[in-house]
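Participant: Starting from these lines, generate the structure:
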Amino acid sequence: MTDTVDKLDYSKTLYLPETDFPMRAGLPQKEPELVARWQQMDLYKQLRASAAGRQKFVLHDGPPYANGNIHIGHALNKILKDVITRSFQMRGYDSNYVPGWDCHGLPIEWKIEEENYRAKGKAKPDLTQPDAMIEFRKECRAYAEKWIKIQGDEFKRLGIVGDFDNPYLTMNFHAESRIAGELLKIAMSGQLYRGSKPIMWSVVERTALAEAEVEYHDYESDTIWVKFPVIVGSDLLDAHIVIWTTTPWTIPGNRAIAFSPKIEYGLYEVTAAENDFGPQPGEKLVFADALAQESAAKAKLTFNRLRSVSAEELSGVTCAHPLRDLGYTFDVPMLSGDHVTDDAGTGFVHTAPSHGREDFEAWMACVKELEARGIETKIPFPVDDSGTYTSDAPGFEGARVMDDNGKKGDANERVIKALIDKNALFARGRLKHQYPHSWRSKKPIIFRNTPQWFVYMDKDLKDGTTLRTRALKAIDDTRFVPAAGQNRLRAMIEQRPDWVLSRQRAWGVPICVFVDEQGEVLKDPEVNQRILDAFDAEGADAWFAEGAKERFLGSEHDTSKWTQVMDILDVWFDSGSTHTFTLEDRPDLKWPADVYLEGSDQHRGWFHSSLLESSATRGRAPYDAVITHGFTMDEKGQKMSKSLGNVVAPQDVMKDAGADILRLWVMTTDYWEDQRLGKTIIQTNVDAYRKLRNTIRWMLGTLAHDEGEDIAYEQMPELEKLMLHRLSELDQLVREGYDAFEFKKITRALIDFANIELSAFYFDIRKDALYCDAPSSLRRRSALAVIRKIFDCMVLWLAPMLPFTTEEAWLSRKPDAQSVHLEQFPDIPADWRNDGLAGKWAKIRKVRSVVTGALEIERKDKRIGSSLEAAPVVYVTDAELMAALEGQDFEETCITSGVSLVAGEGPEAAFRLAEVPGVAVEPKLAEGTKCARSWRVTKDVGSDPEYPDVSARDAAALRELASLGRL
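Facilitator: Alright, predicted model coming up:
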């Protein structure tokens, strides 16, 4: 027999892990293979079939814009959505993800003008001609189609699964018809009107802009202080009211001066002046007292305060326009306004209702009073769409506020020169401040009064509500994650003016209404239906076709009495209407959506427009919950930009590390806030992924020896019951985390479970039994059964987050399976929960930590090479800890060849941990001989003469293996 033993390779008698699941993931190569597999098997279709009849869970996709490759913000957004839809799909819901795209609007139109015309030196076609308009719109449509395909492929590479073969597109004919239908509903209910208000206007792009289309950048403005002579007000007739503005070009639009009753004002007389222009000694001026000396310094003069000027006195003052001689012959009244402060300027606000919202509102609030005083209240149109002064700016016609490239025109200097000539300029300067710019052209905008189409925010809708009150109630009824989003959106709705719908462009859904000479909208259901039917069959191009007016008005209306509106709907109205032709019109979805998820900027964008559109037409929001994520910064917390060279492209991360690494980063961030990303952070996630992957790999290797036997819970050792208890706890945490959209909480818990409780504890302890025990060993069989359950739970719980890795692992374990993503989360038996056992093992692990700490020092000092060479003496004074250890195979738990438990304090030199009082460990070497098979040091090595160099346990295992023909 000795010859047999000599020839026996004990490593081949062990149940060592065996798996083809590679340690090196190779995600950049493996992931595209899995994407192709999912497409070939039509995973999306199989998911829908498997979920048929279940309760629907709908996350409605906020449409990205179809005009370029995806960036890291897209990746963050789509990964979060994918995780949510997958997690609900795997928890018993029909969770269908339908991607969508915004296709209309200025960015695409701008790109077509740039690439197809400006770059080629070609003139833009005359879009007033039907054929030219329709051809131009076809170019825009083709451009959007190209980028939808590119972005769709990039999203699929991220692991996103959805109905990419049938997405929703705002430019689909049916979608255009539904968008137009929503507009016509608003028109028929009397909420749509044509009005004249100051709006944000892009001179470069020749269109009105919404708040969501504006961003703020540093800008250097001309600033001027201007003197308005008092012409009514007996005690101030020889004085001037002084205003300050950062927009000199708006002076021709001035119609009033605002003051505040809360500010203290004074009358000042100039005593000395050292300036080339401006006030001279003897002139009297009115200022806010808090700003008087600062203003005097700007004009290089000194003055004395003569007396106070009360609010009551100011309310009776009327001024002349400082350019009265140029044709500004109207009176300039004083208006009380809450928006006036003494933080900067003079304490008086130059009020040009053509050029500012607050100015407009202050003016309109006083219209009746002003008319009673005989003051002209018509609001002028001093600037046209090209930023050029009109005849409503006498003396300056033709001057430009801004040119076609967004550069300052000559308007400011011409106005300033005229003020100097009229001795009306007090001082001038320059100011660097945050100023609104178009987010497309990156050029500054202006505020100008222009006729546009609006939706009333405060009109009674004949049910005691207004659009504003409906929207505010809808906000109260919506769940916000994080909760702060509710207050943010509420504040925006509370303060917003009427909703501007019109844009002066070509590519989009038209404001398809007819108006008479009085501006009244035609309300004819038959006309509306003809329009909608045509859009559904031909698209919105039908509105611009030759003869469209006659076609839609039909024989019932005199075409000479009606004007066809050619403005385009704001693209935010398009996206705000997506719930209609997506959620309502698709039978595989439902209305309202369970969740909308977008970046925090969408409180003023998609969340906002969807809320208003749905509230206007349906009386509530189209969503039950709103989730917001922050923006991705670089590792230093700076905004990513090409100029700084700190942009992280998702395509690069996937090429170098894989999409699952990007997804793991998303899952480990506090995505509700701004996140950071860069090489170091990516590497941190690569390292975390490797540990997690190796845990999965070890389970796969170990389960290669699993025969699928289920062991009754009652028969299992305590350690296995403890791990089942932990699965029960984790199941609750995972499900609650997915419900709360707290993915970081889930990821952290599962990574810690894998690294700390599995790899460094349970697996480490059970390796000896799994590798060395006999096939019939209950301990080994129980461990295999539990690892099987751990594997299933871990892979299924992680599947929404890491779809590629979990698919690879699942198919490695179950090659005949279709996909892990067609599975459901595991059902955890209630009796696995055992808090009493968990409490007991928490005590055992405390004592174990002291033993581990002591042996680590022995290993470090090279007194032992492996913990199996040790047989420490453990002293325990804590009765509860000692009771927990009773009946335990504690040496197995400590992975030593022996442990002696002693009730008592232990020698002074023994190892102790401050955080575990009452335990001391005295390291000792194990007595006996090292087993050639298991490497344990025992006194029974050689007790079996057939296997003289192994322990009795290993000899019995070898004999059993031999009897089964496995040696």
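Participant: contacts, neighbours, all on C-alpha from now
Facilitator: Fine.
Participant: Any idea how many residues pack against the spatially closest residue to residue 361 that is not a sequence neighbour?
Facilitator: Ranked by CA to CA, 6 or more residues apart in numbering and with sequence neighbours excluded, the top spatial neighbour of residue 361 is residue 353, at 7.6 Å. Other residues within reach of residue 353, judged by other CA atoms under 10 Å, total 28.
Participant: could you measure residue 449 against residue 378, distance?
Facilitator: According to CA to CA, to the nearest Å, residue 449 and residue 378 sit 12 Å apart.
Participant: Now the strand or helix carrying residue 193: buried residues?
Facilitator: Using DSSP states H and E, residue 193 sits within strand 192-202. Buried positions in strand 192-202, judged by neighbour count with 16 or more other CA atoms under 10 Å: 192-194, 196-202.
Participant: Looking at residue 449 and residue 378, which one has more neighbours?
Facilitator: residue 449 (27 against 10).
Participant: what residues are up against the more buried one?
Facilitator: With contacts defined as CA atoms under 8 Å, 6 or more residues apart in numbering, the neighbours of residue 449 are 196-199, 353-355, 380-383.
Participant: one step back: and the next helix or strand after the strand holding residue 193, what does it pack against?
Facilitator: Under the assignment DSSP H and E, the closest C-terminal helix or strand after strand 192-202 is strand 207-208. In this structure, strand 207-208 packs against strand 192-202, strand 502-503, with contacts taken as 3 or more CA pairs under 8 Å, 6 or more residues apart in numbering; DSSP states H and E.
Participant: Here is a second sequence; please produce its structure as well for comparison:
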Amino acid sequence: MTEKQDYKDTVFLPKTEFPMKAGLPQKEPGILARWEEQDLYHKLREARAGREKFILHDGPPYANGDMHIGHALNHILKDMVCRTQTLLGKDAPYVPGWDCHGLPIEWKVEEQYRKKKLNKDEVPVKEFRAECRAYAQAWVDIQRDQIKRLGVLGNWDKPYLTMDFDSEATIVSELLKFAESGQLYRGAKPVMWSPVEKTALAEAEVEYEDITSTQIDVAFEIVEAPEVPKLVGAFAVIWTTTPWTIPVNQAIAYNPAFEQLSYEACYGVYAASDGRRYVLSQALASAFAARAGLELTLESALSDISLKGAVARHPMHHLGGFFAKPRPFLPGDFVTTDSGTGLVHMAPDHGEDDFDLCKANGIEPQFAVESDGKYRADWGWLGGQGSVINPKFNAPDGPICTDLREAGGLLAASADYQHSYPHSWRSKAKVIYRCTPQWFVPMDRGDSTLRQKAMQAIADTRFVPEKGRNRIGSMVEGRPDWVLSRQRAWGVPITLFVDRKTGQYLNDPAVNARIVEAIKAEGVDAWEAARAQEYLGSDYKAEDYEQVFDILDVWFDSGCTHVFTLESGKWPELQWPADLYLEGSDQHRGWFQSSLLQSCGTRGRAPYNAVLTHGFTMDAKGLKMSKSVGNTVDPLKVMETNGADIIRLWALSVDFTEDHRIGDEILKGVADQYRKLRNTFRYLLGALDGFSEEERVSDVAQMPELERYVLHLLADMDAKLKIAVNDFDYNSYVRLLSDFANNDLSAFFFDIRKDCLYCDAPDSLKRRSYRTVLDILFHSMVRYAAPVLVFTAEEVWASRYPDADSVHLLEWPEVDAGWINVNLSDKWSHLRDLRSTVLEPIEVMRREKIVGSSLEAVVKLRVKDAFLEERANSLDFTEICIAAEVEVTGFTDDSVDDARQITFSGKTTNHKCGRCWRHLPEVEEDGALCGRCDEVLNG
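Facilitator: Just a heads-up that it's a prediction; the model follows:
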């Protein structure tokens, strides 16, 4: 026996310094620093100058608090949009921005005051605004660094801020466009009001939570009934879950349609066990009797005109004044028999239906409840008392119920009614409907109304997912007039002068121009009473005008961002309209809608061509995240532990259009997915060590079938990735990339060709073809991965090309569509399936230690499909299966159900080549060389 020779130095083994261990938390900050040093963002703008633009307009996050997982998802998606569009060769800039005005920041500054036992109202307003501005700027700086850490590429040195003087001036200018075109009016309507924050709220600033309230039944004595005189002396019964509105009652609503439905739905007159007669819906009589502890006997059902013209008196009528006025019965089709008594007390100050019905009948609101939720001091009942949202104030033993009980008006009261109720999402306090003079944008004024324009714009916009169209459409279709005014300090003022005699606002372009210029120079502090005459000029007298000091709804601010970013020229890389707005699905009622209405009101169309929405991130169990529950996932901590690329891979792997999950186990799975992708790149780098252009096989037709098949797979994936980019389907994008790397490359192509790479002659066509395809794969895969794994792709690229520019300056790979070969794909799809059949018994033999590796295995397989047999034998199927021998033969025995049969699996008796380790008949003894290896070494 000859002495065994060590051929280790004669084989080519992949060589790379690219580490298997990522160490992302340590590496990523350094890569970020290099990008900043290179000014990568502006370098990219220069590289794409003159190209087709793709403009994503950033919806402004609020400058308040650390970045949370929702912020992370949102900005990763935006970054993916811009990077993939840039990769396609477009100029896709990203200008980040922040919302800086409004109640959340003002509330936080007030909290700081309260801790110091200071009263915000005693501080000069300019000083207070300065503190709000400083607070907002501090959080802008913090959030900017946190979002940058995610690898989000943008114009971070020049973001837009709604509190910049230019921005504030633009917001004022846009408001005045509404005023100049007659799309603004002041009116008294019930609006959502926070007594804690002392301001009106937009619907988007309200959230609903379940509460338990006091429900009461109250008796109103009927004093006039011209149609049915016998009703005089009976008591109409109303039911409410807001006892505090009884002191502002002005009427009672009934539904005349009840009598046209059924006998049970009719109103009835009941004799009660307490000696009184009550009027209420027959359908609800038994429920009322149970609440009141009364026995009722129906005297008669009322006809459809029975309550027409009837009048009742307030249970507190003895107080005189407002309470002594008659309370008319008014017909209202909104009255139902779902609950209550079928009669509804009307307080036009505190309900939309109440206001509309009373207004139509000449009954005006009283403005009895002040901004802090207390009745005004001169109110005849409970003056100066409240707050009206305090449960104790409304309780069965509270002042309202106590007074009603003493007056004989309270029939039932219990603090057990469970229902959903609106709360301020900032203070978490309950809100009320409160009628106050406010500024509105009308939805239905003029020949071409704002509602009509907005609905048409929605029809013209692309929505991803499509269901977003119906969601925002239903909201716009049914929304009331837009309440613009807020009664706070930190925000953009409603810069109007109102004629004290006519009540009309001044509409003078010259006055408006002076106001805009002043705010552009000095910010919102320029709007002060001392300068009224300066703005009015010589044509008007300041004493003839009321200067408005309400501030704008912060949604109007953010609705104007498209103007001072896309249109202003301050960011020349941008243009109007935006190709895309991208935010969470809650913004259908927020930023998407305010931007839509603002733009339709001033420009006649939406400021965007497409809207993309994402769902909310839940914990691993699918529960809403909450700090109090302790189930939040902090992206900052995840980056400290795993790196930003792991968060990015998670965000782009989930179906973000729906609510999705994150948790430790989920992140472990993402880390494993990342590891596999990283190892794919590591193999490519190692296998391409020393590759040169002289080695390249330029004619694909000369390549072996396997290489041509892999190029087909690449071209097929390339087309699908482009579709995914166009559809913003990043879940599919990442899945295509991962599956290709894991299944088509690592587990198949790389596995089969490692023998060729290690042992074939460097100048052999087969090995050169393989390395050529690896080079094509490298250049394609690193580009595909770059928008997803921004740091890792840079590391991969720099590992092979240390002196080259950033990978993020590259464009979409040049993949030849001519590589698509359907016939070849069909053949290899069948061969891969057949290969899986062979690998199964080999794996069993390895597990049972019959063979040490697949190279020792022998498998004999029979197939019914003659075409498949032919395909398997048209090439070296043994090599494809990485075995010692694989024999595929056909059979036509119809009595056998199986289409494939393993007839033998065992260990080869052939000797092992000392260099390539293959077991071949030609190898005379273990350690000797096979013919190929001998030729490579000895020529």
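Participant: picking that back up, redo the helices and strands packed on strand 207-208 of the first structure as CSV? Include distance to residue 142 of the first structure.
Facilitator: What follows is those, written out as CSV (distance: least, CA to CA, whole Å):
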stretch, distance to residue 142 of the first structure
strand 192-202, 26
strand 502-503, 21
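Participant: picking that back up, ok, the contacts of residue 449 of the first structure in the second structure, which still hold?
Facilitator: For these, the contacts that are reproduced in the second structure, applying both residues aligned by TM-score structural alignment, their matches' CA atoms under 8 Å, are 196-199, 353-355, 381.
Participant: what residue of the second structure matches up with residue 673 of the first structure?
Facilitator: Aligned counterpart of residue 673 of the first structure in the second structure: residue 658 (TM-score structural alignment).
Participant: so the equivalent of residue 71 of the second structure over in the first structure is in which element?
Facilitator: For residue 71 of the second structure, the equivalent position in the first structure is taken to be residue 74, counting by TM-score structural alignment. When elements are assigned from DSSP H and E, residue 74 of the first structure belongs to helix 72-89.
Participant: what about that helix, how far off from the second structure?
Facilitator: Using mean CA distance after the TM-score superposition for the first structure, helix 72-89 of the first structure ends up 0.5 Å from its aligned counterpart in the second structure, as a mean over the superposed pairs.
Participant: Mind listing residues that contact that helix?
Facilitator: Counting contacts by CA under 8 Å, 6+ apart, the residues outside helix 72-89 of the first structure that touch it are 51, 57-59, 61, 64, 94-97, 155, 158, 160-161, 597-599, 629, 631-632, 648-650, 663, 666, 738, 741, 800-801, 821, 824.
Participant: returning to what we had before: contacts only, for the aligned partner of the residue nearest to residue 361 of the first structure in the second structure.
Facilitator: Matched by TM-score structural alignment, residue 353 of the first structure corresponds to residue 348 in the second structure. The contact partners of residue 348 of the second structure, taken as CA under 8 Å, 6+ apart, are 190, 249-250, 354-356, 358-359, 363-365, 435.
Participant: and which of those residues is nearest residue 399 of the second structure?
Facilitator: Proximity of these to residue 399 of the second structure (CA to CA) peaks at residue 249, which lies at 16.5 Å.
Participant: How about the corresponding residue of the first structure for that closest one, nearest residue that isn't a chain neighbour?
Facilitator: Structural alignment (TM-score structural alignment) places residue 249 of the second structure against residue 254 in the first structure. With sequence-adjacent residues excluded and distances taken as CA to CA, 6+ apart, residue 254 of the first structure is closest to residue 352, at 4.2 Å.
Participant: returning to what we had before: downstream of the helix holding residue 74 of the first structure, the next helix or strand is which one?
Facilitator: With elements assigned by DSSP H and E, the helix or strand that comes after helix 72-89 of the first structure is strand 94-95.
Participant: Please name every helix or strand in contact with that following strand.
Facilitator: Using 3+ CA pairs under 8 Å, 6+ apart as the contact test, the elements touching strand 94-95 of the first structure are strand 56-57, helix 72-89.
Participant: Having no further points to raise, I will conclude here.
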